[in-house]
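Novice: this one's structure only:
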């Protein structure tokens, strides 16, 4: 199982944290547009600096259902970005369990940019998981609407059982090397 990794795009692949009790997300929804504005900028940066998918990953993206796999970029970083400088967003991330002590965010989708922590192996099942999040974002009316739904669902069902994550975890299983 994974620990929670925000992905707001989210999402995040590889970290597990289930809410002990359902947090009231009302306050988070009010600051979510700030997060999404930040995430859009991070995606733009990733589009400029990231590596395009190789042939095998392009095929995987198409198989997963990504409409524009040619736009996906992989960005290797020392630490997956988060708007720590914004006090409100930092508190939101800590309260929800996206960031904080003991939580390692290994990979996160920000639109078409997938940020991956250096040293983390983004193997085929994990890549499929992240590509499912790319597909989900493509299918949403906006990153903000995707993020709202995902945040509310994680609060309601917990990380692993939230519908977007459940779909992505199915991809982990489907593409697991046996």
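Specialist: That came through, no problem. Small disclaimer: the values here were computed from a predicted structure and weren't measured. Residues are numbered from 1 along each chain as shown.
Novice: Going by C-alpha atoms from here, please, whenever you check contacts or count neighbours.
Specialist: Fine.
Novice: measure residue 66 to residue 147 for me?
Specialist: Applying CA to CA, to the nearest Å, one obtains 18 Å for the distance of residue 66 from residue 147.
Novice: take a look at this one as well, against the first:
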């Protein structure tokens, strides 16, 4: 009997947390990420000729829209306590965590001091492609779910992007 009650309570907590994340937190993060992309497209630098060719090779349909934005810190909605807590739980932010680059739609935010080599840019361009194939909303939703289930290195979206690191390592 105690085991059944514990199991039911655990299921209830898990369901509540999943519902809270998917119905409250994800829409807030997605809205913030869309705004961050719009800002990045206005202030970022377009890809040069060499990198436009790589973006086309990777399969991006609109590589001319891609922008690189150099910042002191890759943006995250730190002022939203719930999103900050979620970001810490998923390893996006927190003590000792330095985010070097992140894609928001067609905007690639890169931390000053991070060398965006061709393989690293190719990795980020794969994330642009992933968003282009579906949507920013779908990708964020999948990425958050994958991070919770697989961790960063084994997340299917990251595994696909890591292949680009290898493919472009000698360029």
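Specialist: Arrived safely. From a predicted model like this one, the values you see are computed outputs, not experimental measurements.
Novice: Could you check how many residues crowd around the residue mapped onto residue 172 of structure 1 from structure 2?
Specialist: Mapped onto structure 2 by TM-score structural alignment, residue 172 of structure 1 lines up with residue 165. Residue 165 of structure 2 is surrounded by 19 other residues when neighbours are defined as other CA atoms under 10 Å.
Novice: Run through the residues that contact the closest residue to residue 165 of structure 2 other than its chain neighbours.
Specialist: Nearest non-adjacent residue to residue 165 of structure 2, counting by CA to CA, 6 or more residues apart in numbering: residue 119, 4.3 Å away. Contact criterion CA atoms under 8 Å, 6 or more residues apart in numbering gives 164-169, 171 as the residues in contact with residue 119 of structure 2.
Novice: And for residue 71 of structure 1?
Specialist: Under the criterion of CA under 8 Å, 6+ apart, the contact list for residue 71 of structure 1 reads 47, 52, 112.
Novice: looking at the alignment, what does it pair up with in structure 2?
Specialist: Residue correspondence, TM-score structural alignment: residue 71 of structure 1 in this structure matches residue 65 in structure 2.
Novice: Ok, residue 38 of structure 1 next?
Specialist: Matched to structure 2 by TM-score structural alignment, residue 38 of structure 1 sits across from residue 32.
Novice: Quick check: next helix or strand after the helix or strand harbouring that match?
Specialist: Counting by DSSP states H and E, the element that carries residue 32 of structure 2 is helix 26-43. Later in the chain than helix 26-43 of structure 2, the nearest helix or strand by DSSP H and E is strand 45-46.
Novice: Would you mind giving the residues in structure 1 matched to that next one?
Specialist: So in structure 1, the equivalent range for strand 45-46 of structure 2 is 51-52, judged by TM-score structural alignment.
Novice: Show only the entries of the contacts of residue 119 of structure 2 found in helices.
Specialist: In this view, those that belong to helices under DSSP state H are 164-167.
Novice: re the thing from before, among the contacts of residue 119 of structure 2, which recur in structure 1?
Specialist: Contacts conserved in structure 1 for the contacts of residue 119 of structure 2, using both residues aligned by TM-score structural alignment, their matches' CA atoms under 8 Å: 164-169.
Novice: Give me the buried subset of the ones in helices among the contacts of residue 119 of structure 2.
Specialist: Neighbour-count burial (16 or more other CA atoms under 10 Å) applied to these gives 164-165.
Novice: closest to residue 127 of structure 2 among the ones in helices among the contacts of residue 119 of structure 2?
Specialist: Within these, the smallest distance to residue 127 of structure 2 is 10.3 Å, found for residue 164 (CA to CA).
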